[in-house]
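A.B. asks: Here you go, sequence then predicted model.
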Amino acid sequence: MSRLQAPPPAPVRSMTELFAIAQAMETDAVAYYNAMAVAMRQRGSAALADVFDRLAAVERGHVAQVDDWSRRQHGAVPEPTRLRWSPPDTFDVPAGEASRSRLITPYGALAAAVRQEERAFTFWSYVAAEAADDEVRRAAEHMALEELEHVAILRRERRSAWHAERGTRAPSRHLTLADLAERERAIAALLAAAPEQIAGARRPELAEQARQAVTRLDALALDHGSEPVASLTGETCSAETRSGDAPASTDDLLAAAELLVDAYLAAAEQSQNDAVVSLMHDFAAMAVTRLAALHDEAPGT
């Protein structure tokens, strides 16, 4: 598989092809986490092996869901022969390379899993956007929504691991719509002035998305004033606090982008206002795609 850096090489033409792609990606994830679990046990890291076992079990559940969906619709499990191109590799590095690292921790394992799900979300968003067939588009949108839910779950798990490794709990941060608009404004400014290697060819598009987000957030803030819409704790909040409110470097940009993913997901879950929930879901999708692009282009990733 090739690393996800761009839209798929061709639109997905049929549901049988979509099922084959989904099965291949989920099966690859099972194999990756299984290999990591075996490697961790071989070096005596039982706790970390348990983390990977749990992730593998989750991915096996995804494979079963895809198989069931295919059976209901076509009477058979997906066929690998339906693949016209190789699905992208959504992991940071191959399992063999990752398992040799002596620095990996439960938090690091979960962070890698988060990035994998973010890339999978981006992939299915691409598929949906390029689909000519309405059924394929709806199915790809469903897959993208599933991946976004997985992102939210794994990010919560990652925060728990962060607290456990440090034996302390970071203070909560309560964010308003105006706070979110300010961070989008800072991201837009940095992206507009950033060198080409940051976010690659997508830099102008991401900057424009941030500017549009500012406009929509400012408008919504007029109706909600200083009411907090998201409460955050954890490593993302602390990292963003250290870097300040206006990102000035690639690391600061990543910290601000991380915080906005968590903030939008939290607001979608915590808000009781339907208009806010709907907008936060849209922004969470945008923020996850942006973060995946920034991670893939950032030096050393």
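C.D. replies: Okay, I see it. Residues are numbered from 1 along each chain as shown.

A.B. asks: contacts and neighbour counts: CA atoms only from here.
C.D. replies: Noted.

A.B. asks: so where do the helices sit in the stretch 151-300 of the chain?
C.D. replies: 177-193, 203-224, 235-243, 250-270, 274-297 (DSSP state H, counting those that start in this stretch).

A.B. asks: looking at the ones you listed, which is closest to V114?
C.D. replies: With CA to CA as the criterion, V114 lies closest to helix 274-297 of the helices of the stretch 151-300 of the chain, at 9.9 Å.

A.B. asks: Flag every buried residue along the closest one.
C.D. replies: 276-277, 279-281, 283-297 (16 or more other CA atoms under 10 Å).

A.B. asks: Comparison target, given below:
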Amino acid sequence: MVQLRVEPAEAIGSCEELMALAASLEQQAAQRYRELAGRCGRGNAPELATLLSELADRAEEQGRRLAASSHPASPAEPRSPPAGVFDDEGLASASPALVSRYRVLSTAVRNEERAFAFWSYLAAHARTPDIRMAAEALAHRELEQVAALRRQRRMAFRAERSQPASTSLAAPLAQAESRLLARLQDRPAGGFAPDREGLAELVTHGRDNLATLDRLPEIESAGGAVSMPQEVDELAMAEFLLEAYLDVADRSQDEELVREAQRMAGRSINRLTWLRQHSAWRDENDHKV
């Protein structure tokens, strides 16, 4: 689960105010998804434009419901959306040719996870029990959205993996691991010893995964082509590789392959968790500067 990059500063005084804030977040998401859909449409990527339009429609509908949920006859005044929750993660500046359905859904999943973290934070710091219960309900709704989007993302992953290598930006799992390992080896760890130790452990995990792929090339065959664009950050690379290993563990009928894929997935989960935490810490410090 991703973490918030900016600690919420909102002081919520009523459930109506909370719902207005929730509506503003949905409206922001709808607007951004709509803008991205238009860009993909102009970039001759109609399937992505349709997907983004569907995400926008869903957010708009939810925003309308939230805006009038407390007092339908007199909905609360609109509020500015909270900072640090919605992030297009570079989709707005990426070429549509380098954006996949999987990448769009991954971005949507992480946005919902940040929204869950946001409402959970507000619930924990609520002034009154009714505000706490309303924030917890919003957090629960975000978890439901995360689960639904993750199912769509897994389907997109499998569909993209099944594409012929000659028609996709494909790279074997070992090449993807090597790319991520090279990024991690060049990455500054920060000034604290735990950061340095954690990064060293990630490098070891990457080498262990590469050694396993070298020893059991059948994992490559079971994993298929990894359709991963060249210009993605470490978080996206780590998440994509985790999906690949989980997919091998889910689909393989070979007990050894399943066992090794699960071990690789375990190492990948640790890697992804560290990267997310370190990224959140770095973003927070950049924000303070």
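C.D. replies: Great, that's in hand. In this text, all values refer to a predicted model and were calculated from it rather than measured experimentally.

A.B. asks: re the thing from before, looking at the helices of the stretch 151-300 of the first structure, which is closest to A6 of the first structure?
C.D. replies: Per CA to CA, nearest to A6 of the first structure of the helices of the stretch 151-300 of the first structure: helix 274-297, 9.3 Å.

A.B. asks: ok, residues contacting the closest one?
C.D. replies: 5, 115, 118-119, 121-122, 148, 197-200, 202, 206, 209, 213, 220, 254, 257-258, 260-261, 264-265, 267-269, 271, 301 (CA atoms under 8 Å, 6 or more residues apart in numbering).

A.B. asks: Generate a ChimeraX selection restricted to the buried subset of those.
C.D. replies: In ChimeraX, this line selects whichever of the contacts of helix 274-297 of the first structure come out buried by 16+ other CA under 10 Å:
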select :5,115,118,119,121,122,148,198,199,206,209,213,220,254,257,258,260,261,264,265,267,268,271
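
A.B. asks: Using CSV, please lay out the helices of the stretch 151-300 of the first structure together with distance to V93 of the first structure.
C.D. replies: Below are the helices of the stretch 151-300 of the first structure laid out as CSV (distance: least, CA to CA, whole Å):
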stretch, distance to V93 of the first structure
helix 177-193, 27
helix 203-224, 24
helix 235-243, 23
helix 250-270, 19
helix 274-297, 12
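
A.B. asks: what are the ranges of the strands in the stretch 51-200 of the second structure?
C.D. replies: 170-171 (DSSP state E, counting those that start in this stretch).

A.B. asks: Could I get the full set of helices for it?
C.D. replies: Under DSSP H, counting those that start in this stretch, the stretch 51-200 of the second structure gives helices at 101-124, 129-161, 173-185, 193-215.

A.B. asks: Count the residues that sit near R166 of the first structure.
C.D. replies: 9 (other CA atoms under 10 Å).

A.B. asks: What does it correspond to in the second structure?
C.D. replies: Taking TM-score structural alignment, R166 of the first structure has R161 as its aligned residue in the second structure.

A.B. asks: hang on, that match packs against A222?
C.D. replies: No: using CA atoms under 8 Å, R161 of the second structure makes no contact with A222, being 10.3 Å away.

A.B. asks: mind listing what the nearest residue to A186 of the first structure once chain neighbours are set aside touches?
C.D. replies: Spatially, and ignoring its direct neighbours in sequence, A186 of the first structure is nearest to A246 (5.5 Å; CA to CA, 6 or more residues apart in numbering). Residues in contact with A246 of the first structure (CA under 8 Å, 6+ apart) are R183, A186, I187, D252.

A.B. asks: Isn't the first one up against E258?
C.D. replies: Looking back up the chat, that one is R183 of the first structure. No: with contact defined as CA under 8 Å, R183 of the first structure does not count as touching E258 (11.0 Å).

A.B. asks: and A186 of the first structure, what pairs with it in the second structure?
C.D. replies: For A186 of the first structure, no residue is aligned by TM-score structural alignment.

A.B. asks: Correction: the previous question concerned A219 of the first structure.
C.D. replies: In the second structure, A219 of the first structure lands on no residue (TM-score structural alignment).

A.B. asks: Tell me the spacing between the residue nearest to the spatial centre of the second structure and V104 of the second structure.
C.D. replies: Centroid-nearest residue in the second structure, with CA atoms, centre = their mean: R110, separated by 2.9 Å. R110 of the second structure is 10 Å from V104 of the second structure, where distance means CA to CA, to the nearest Å.

A.B. asks: same question, N285 of the second structure
C.D. replies: From N285 of the second structure over to V104 of the second structure (counting by CA to CA), the distance is 27 Å.

A.B. asks: Would you mind giving the helices of the stretch 51-200 of the second structure as a markdown table with distance to A45 of the second structure added?
C.D. replies: Below are these laid out as a markdown table (distance: least, CA to CA, whole Å):
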| stretch | distance to A45 of the second structure |
| --- | --- |
| helix 101-124 | 10 |
| helix 129-161 | 15 |
| helix 173-185 | 25 |
| helix 193-215 | 34 |
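
A.B. asks: Deepest in the core, which of those is it.
C.D. replies: Ranked by mean neighbour count, the helices of the stretch 51-200 of the second structure are led by helix 101-124 with a mean of 22 (mean count of other CA atoms under 10 Å).

A.B. asks: so that helix corresponds to what in the first structure?
C.D. replies: Going by TM-score structural alignment: helix 101-124 of the second structure matches residues 106-129.

A.B. asks: Need the residues that contact the matching stretch.
C.D. replies: 4, 7-8, 11-12, 47-48, 51-52, 90-92, 136-141, 143-145, 147-148, 150-151, 154-155, 157-159, 161-162, 165, 288-289, 291-292.

A.B. asks: my read: W162 of the first structure touches G234, true?
C.D. replies: Yes: taking contacts as CA under 8 Å, W162 of the first structure lies within contact range of G234: 6.9 Å.

A.B. asks: Quick one: map A144 of the first structure onto the second structure.
C.D. replies: A144 of the first structure maps onto A139 in the second structure, by TM-score structural alignment.

A.B. asks: Now its match: closest residue in space that isn't a chain neighbour?
C.D. replies: F116 (4.7 Å).
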